[in-house]
Structures are given as C-alpha cells and as structure tokens.
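Participant: Quick one, structure for this:
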Amino acid sequence: MVNKILIVAGTRPEIIKLAPVAHALGKVATLCLVHTGQHREMGAAAWQWFDLQPHYDLDVMEEDQPLSVLLGRLLQALHPVFAAEKPDFVIVQGDTASALAGALAAFYQHIPVAHVEAGLRTFDPTQPFPEEMQRVLISRLASLHFAPTAQARDFLLREGIPDEQVIVAGNTVVDSLKWLLESGKGRLPEPAHKALAQGRRLVAVTAHRRENQGERLPALCESLKSLVARHDVEIIFAVHPNPGVRRPVYALLDNQPGIHLLDPIPYPDFIRLLQACHFIVTDSGGIQEEASMLQKPVILLREVTERPEAEQAGVVKRVSPQTLLEEADRLLDDEVYYVSRCQSPALYGDGNAALRISQGLVVSS
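Facilitator: Here you go, the predicted structure:
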C-alpha cells in the first residue's frame, strides 16, 4: 500500500506539470514536496500559483554551474531527505537534472520511482542536450512509467520496458491549463495589451535551449528585427534568466521598437499571452503542448522534436533562425494557411491525467 509519496521538482515546467498530480495524490496519501531550486525564483513562484508549499527547498543552484556539479549537488542534497522521509514512491517528471537526480537518488535507496511524461524521444542524444539522455536514463531507473501519448508508450515498449509498467495517462499540462483557464487567473502583460489596442498582432517568443545559444541566438534576434519592420506586429519576448540567453538578447534587442523584452512572465499571465498572440516562436517542449490545446501555430526553433504529434497535426513547424522570417510572413499574410496551422485535436489528453496517475500508483501498490 502506498502511504507516503515524495515528489521532486526543481524547474518551472516540472512544477506546472506536477501540481495537478500533487493535488490528486494529496487526497489518497501523505505527500512530501521537494523543491530542488534548479529554477530558484521561477520555481518558488510556480508552487504558489497552484496553492502548494514545498516541505524542502534544497537551493542547489550556483551561477555558471556545470551540469556534472549540479547533478552531484542534487544527489548529495536529496540523500538525507529520502533517508528521513522514507517514501513508498518517488515521483519525477520529464527530463531535467532534478528529475534524473531524483530517480537516481531513489534508486540508490531502493525506493521505487514513478516517471511522469515518460517515453518522449528524439533518438538523438545531442538534441535536446542533455535532456534526451537524461530521460532515457530515467526510464532505466523507473519502475512505473506514465506516458503522455500512445506513441510515447510504444517507444518505451520498444526499449524493453514491461507492458504492465507503462500507463498512458495523458499529459498533465492539459490538467494544469484547463484548471488555470477555468480559474480566471492571469492577465495579459501591459505591452501586449497596448499593442492589441493599437491594432497590432502579437508574436510571443521564448528561447532557452543550449542548442540555440551561441551563433543561433544572434541570428534569431536579427530575424525578429526584420519581422517587426513590417510595422503590423509586435513581439513579446519572455527572456530566460540564463546569462547565456539574457546577455546577447538584451545586447541585440534592448530598446528595439516593436520588441518588448520581459523577465520570465508568471505562468497564468503567460497563458493569457499565448491566448492573445497570433503565433508563437519558441524552442520549448511544453509550449508545443500548450499551443496545441490553445490552437496557436508554433514556429519551432529546433532541428528535432520529441512531440511529433503536434508536428503531424500541423500546429508545430520546425525552422532555423535564418528561415524563421519566411514562415512568419506566411502566417501573417496567408489566412488559409494560418487557419490550417491552428487545427489541432486533443493530442495530449482530456485533462484527467493526474487522476489516472493517482489511480495507477494506488493499483501498483
């Protein structure tokens, strides 16, 4: 019987996707929430948006910390927590360093691991880096795998994961997004509100992945400058706090007319921005899912995606920073094409993923 469940999360996306799981499990088991601090400020705020308070804050982040050092600090910080709490299950989500460390630390203490959003694959260990390898490793450590889609389940089975350990639950981001939309929380950022009042169309932009840092990020900034030169659009760029992103973006785009650089936007407000925008430019995985539910086209700044369902449905299209402008112009100028890019069915579930995960954990015991 599952009496105590410990959830490890450290980044904003993890918390957003695990919040509905925490609420569902809190009704049937004793719950312990561990915030690793991988996203210090963004993560702390994310717990609050969903009326949750972590029992532990490990505060592991240091500036310019190598991945190997981060993983070591996470393992060292998690060990005494697991030893003291003695949970029946540890839950991790996705593919972050916090998720890998949570799964590995639990494995070392013979604690079963449940992996939420299991089975996503690009089959290229360098893209996204290091997330692809991290989620593959978590699959070897977990004993219960909650796949968001049937295709993710198939990938796990091909890797030799026993069928009885895999449950297609849907994606918990749908649970969170539905709850948020129904709650009425969030408001449109002021620059976006003003742009719409002036009859401009909005383009929402995010970029944070390692493969887009370096030479690709300046190319993205130049394409965004060309895009606002049309004078009928304005860009809201939510700039990631990573110095490798923030420094070049502000150096190239600060005070650029038509481009508004904002600190990370609170999730409820960010969802209101996605609702209001014409399309989205991003390298995010989770935004592909949110855009699908909101039926907003995504220009994806990646060479591969672990969410092929959204690409097959047409809501996501991969481009390079250099070819972004061509696709953006088409979305702005070709109404028939734009509408075709907005037609996405319920790719990631019905909003009951957290309930299925809760039931799956109870049954597994």
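
Participant: switch to C-alpha atoms for all contacts and neighbour counts from now on
Facilitator: Noted.

Participant: how far out from the middle of the chain is whichever strand or helix holds Y337?
Facilitator: Assigned by DSSP states H and E, Y337 belongs to helix 335-342. Mean C-alpha position of helix 335-342 versus that of the full chain (C-alpha atoms, centre = their mean, to the nearest Å) differs by 25 Å.

Participant: again with stretch 191-204
Facilitator: Relative to the centre of its chain, stretch 191-204 is centred 25 Å away, using C-alpha atoms, centre = their mean.

Participant: go on, stretch 32-51?
Facilitator: Relative to the chain's own centre, stretch 32-51 is displaced by 14 Å; criterion: C-alpha atoms, centre = their mean.

Participant: Give the buried residues for that stretch.
Facilitator: Within stretch 32-51, the residues that count as buried by 16 or more other C-alpha atoms under 10 Å are 32-40, 42-47, 49-50.

Participant: Stretch 124-143 now?
Facilitator: Buried positions in stretch 124-143, judged by neighbour count with 16+ other C-alpha under 10 Å: 127-128, 130-136, 138-139, 141-143.

Participant: next up, for comparison:
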Amino acid sequence: MRELAVVVGTRPEIIKMAPVIRAAEGRFDLHLVHTGQHYDPELSGTFFESLDLPTPDENLAIGSGTQAEQTGQALVGVESMLADRDPAAAIAQGDTNAVLSTALAAAKLPVAFGHVEAGLRSFDRTMPEEVNRVVSDHVADFSFAPTDQAVSHLESEGVTAGVFRTGNTVVDACREHAPLAAEHSTVRSDLGLAGEDYVVATIHRPSNTDDSDRLRAVVDTLDDADAPVVLPAHPRTRSVLDGMGYDPSGSLRLVDPLDYLDFLDLLANARVAVTDSGGIQEEASILEVPCLTVRPNTERPETVEAGVNELVGPETLAPRLEALLTDDAACAAMTGHPDLYGDGRAGERIVDVLAERV
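Facilitator: The predicted structure follows:
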C-alpha cells in the first residue's frame, strides 16, 4: 500500500486534517508527523485522543521560537523523514510554519506535496501566515482549494496545474464532531452558562498580543460586556496578560485552553464569537454564530461578504458587541450561511485525488 505522509503542527491543523486522515485510512499507509509547534498537551496532544485519531508516528518537538527557528527545525525534521521513507506524497494544511517546512522539504527532494486549504489570501505580507500560504501554493503539486475565490487567487498568480476545488475540511470536522460535543460536553454547565446568552472569545495573534495598548483595549471591552465572555487563553495571550498584571473584574472569564469538543460545544451555543482566528471565522459561519474578527483584514472574505462576520478594531468592538448582545434582529442578520465552505465531503475528495494521481 502506498504511503501518505501527513504533517500537522497546531491544534487547528489537527482538527482540519482529521477528516482527511479518516478518509485515507485503508487507502494509504499513513505516516503521521506532529512538528510540535503547539506543544502544550491542552492545545494538541489531547486532540488526537478526543478525535479518535491515531497517535503520531513522530513528534519533532520543535516547540516555540522565532519564525526562522520553528521553520528551520521543522524543515530539517520533515526533510529527514521524507528522505528516509520516500512516501508517495506528503500533505499539510493551512498556513503555519509546519506547512511551509513541509512544502519546501517535499519540493526539494522531490516528493509530491499536497496543500490542503490552498489559495487563501489576506493580501497582507506583514502576516507570516500570508508568506507561508503563498510560498506553499507555488511549490505544491496538488492545491486543494476550499472555494471558488481561492481557485481564482491561485489562477491570478499563475497557479493552474494541479488545482482542485474540494470545499473546506472544517465543514467535515464540524458536522462530524458537533453531535459528539453536544452529547458529551458539560462545559456550559461547568461554567454556569447553561441557558444563558454568552460570548466566546479567542485572541492570540501577535498583531493583537504584541501591542499592550491594543490588547488592553480589547480585553477591557470584553470585561465590560453585557453578557459573560469566556476566553480560553492561548499561552501567548496568558503570558502577555500576566505580564501586564491584568485581572478581569467584570464579564470576562479567562479559562485554560479547552478540549476541542468542549470548545466546539461552547462555540455552537454562543450568541456571539469574538476572535482573531481564521479557523473560528469559518466554524462560526458553519454553526451560524455571528462573528466579530479583531483584525484589519481576513483571508476568509466570503464570511464578510455573506454578512456573517465583521472586521472590527479595538475602537469599534464595543458598539458592535453591544448591538449583537441587545438586538435580536441584528444578531439574526449575521446568521444563515452554513454552507459557505462546502458540503462536508472535502476530506473524501482530497483523498480521491491523491489515490488517483500519486
């Protein structure tokens, strides 16, 4: 049986690659590699168990570090793995340093490389993720684009060979896991939120956490909201807030990172999501939860165009959050487009392409 190397490095990658891994079982001999970019067990390790995925065959344990350190260490590790095993193909998802390292290592050996979630663009080269996306797309043998717009972005850059519109595996993941979350999670009752309107928030991007004034303005707004706000704190965010001596005293509840199924249940039942995460913009649209994204741009523009997501700054977050918490019509207007990213069969389509062509 042909071998397929699957490389993941962060929590969102594990979630989004889960449908691909499941679809590939029995059709490929899987070799699962975790770069360890998310090294906290609460952010990655427990996800394999909660999603009923195989334990990684290798963990490169690169941990934290600069962009160059993470990319360089993962590049060395992935290159060594690919050279030793010579799989039929290697695939990675998204826009992290793990993806860039896999793309470069595969392209130079060469091993066929498949980029899952190809063609996303924020058009902001100050974002490390944007650089990772562009480079990975331009060396990929297979570009698995989630939307027509992603296909158009690739075409405008001259990438036309090996492009397949598959939908986004995040839809597969939400549809597969939301019923499990509803059945098994007790997170809302544990947090005393059962039957209440509440906000779920995630803030972790350096553009927000590295500017103390900006971060303080965001968390002050969340702490002054008209409903409870639950923020599972990324280690980066927690470290910065601790360094600021920030101690919320109002509506904001800082909690440790949650198990994926707990977070999915929390998000699915929230009145509003506030985030700077690309993946949560997608998940909120699928689960029909209005989303406010604390960023000046997004690589998920279809959510903004559909009216289910809005880009806000620290200065506009407060009035928009208040409106969504107090005005049912405004809240309802930001729902109703759960199918922006496909029909929940993206993982199957990706594996079908690989099975036919490698």
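
Participant: hmm, back to that, what's the mean deviation for the helix holding Y337 of the first structure versus the second structure?
Facilitator: By mean C-alpha distance after the TM-score superposition for the first structure, the fitted helix 335-342 of the first structure averages 1.1 Å away from its aligned residues in the second structure.

Participant: in that helix, what's buried?
Facilitator: By neighbour count, and taking 16+ other C-alpha under 10 Å as the criterion, the buried residues in helix 335-342 of the first structure are Y338, R341, C342.

Participant: just checking, what packs against that helix?
Facilitator: If contacts are counted by 3 or more C-alpha pairs under 8 Å, 6 or more residues apart in numbering; DSSP states H and E, helix 335-342 of the first structure sits against helix 324-333.

Participant: in the second structure, what residues pair with the helix it packs on?
Facilitator: Using TM-score structural alignment, the residues of the second structure aligned to helix 324-333 of the first structure are 317-326.

Participant: mind checking how far the matching stretch is from the chain centre?
Facilitator: Centre-to-centre, stretch 317-326 of the second structure and its host chain are 25 Å apart (C-alpha atoms, centre = their mean).

Participant: Give me the contact list for it.
Facilitator: Here stretch 317-326 of the second structure makes contact (C-alpha atoms under 8 Å, 6 or more residues apart in numbering) with V218, T221, L222, A225, D226, A227, R271, V272, L292, V294, A330, C331.

Participant: ditto for stretch 101-108 of the first structure
Facilitator: Stretch 101-108 of the first structure is touched from outside by 8, 71, 74-75, 78-79, 82, 90-92, 112-113, 138, 141-142, with contacts defined as C-alpha under 8 Å, 6+ apart.

Participant: Could you give me the buried positions within that stretch?
Facilitator: Residues of stretch 101-108 of the first structure classed as buried: A101, G102, A103, L104, A105, A106, F107 (neighbour count, 16+ other C-alpha under 10 Å).

Participant: I'd like to know how far the fifth one sits from S68 of the first structure.
Facilitator: What that stands for is A105 of the first structure. Between A105 of the first structure and S68 of the first structure the computed distance is 15 Å (C-alpha to C-alpha, to the nearest Å).

Participant: Then the last one?
Facilitator: Here the distance between F107 of the first structure and S68 of the first structure works out to 19 Å (C-alpha to C-alpha).

Participant: Strands along the stretch 1-150 of the second structure, start to end?
Facilitator: Shown for the stretch 1-150 of the second structure, the strands assigned by DSSP state E, counting those that start in this stretch span residues 3-8, 29-34, 58-59, 89-93, 113-116, 142-145.

Participant: Where do the helices of the stretch 201-350 of the first structure begin and end?
Facilitator: Taking DSSP state H, counting those that start in this stretch, the helices of the stretch 201-350 of the first structure run over residues 216-228, 243-253, 267-276, 286-294, 308-313, 324-333, 335-342.

Participant: Give me the aligned partner of D57 of the second structure over in the first structure.
Facilitator: Counting by TM-score structural alignment, the partner of D57 of the second structure is H55.
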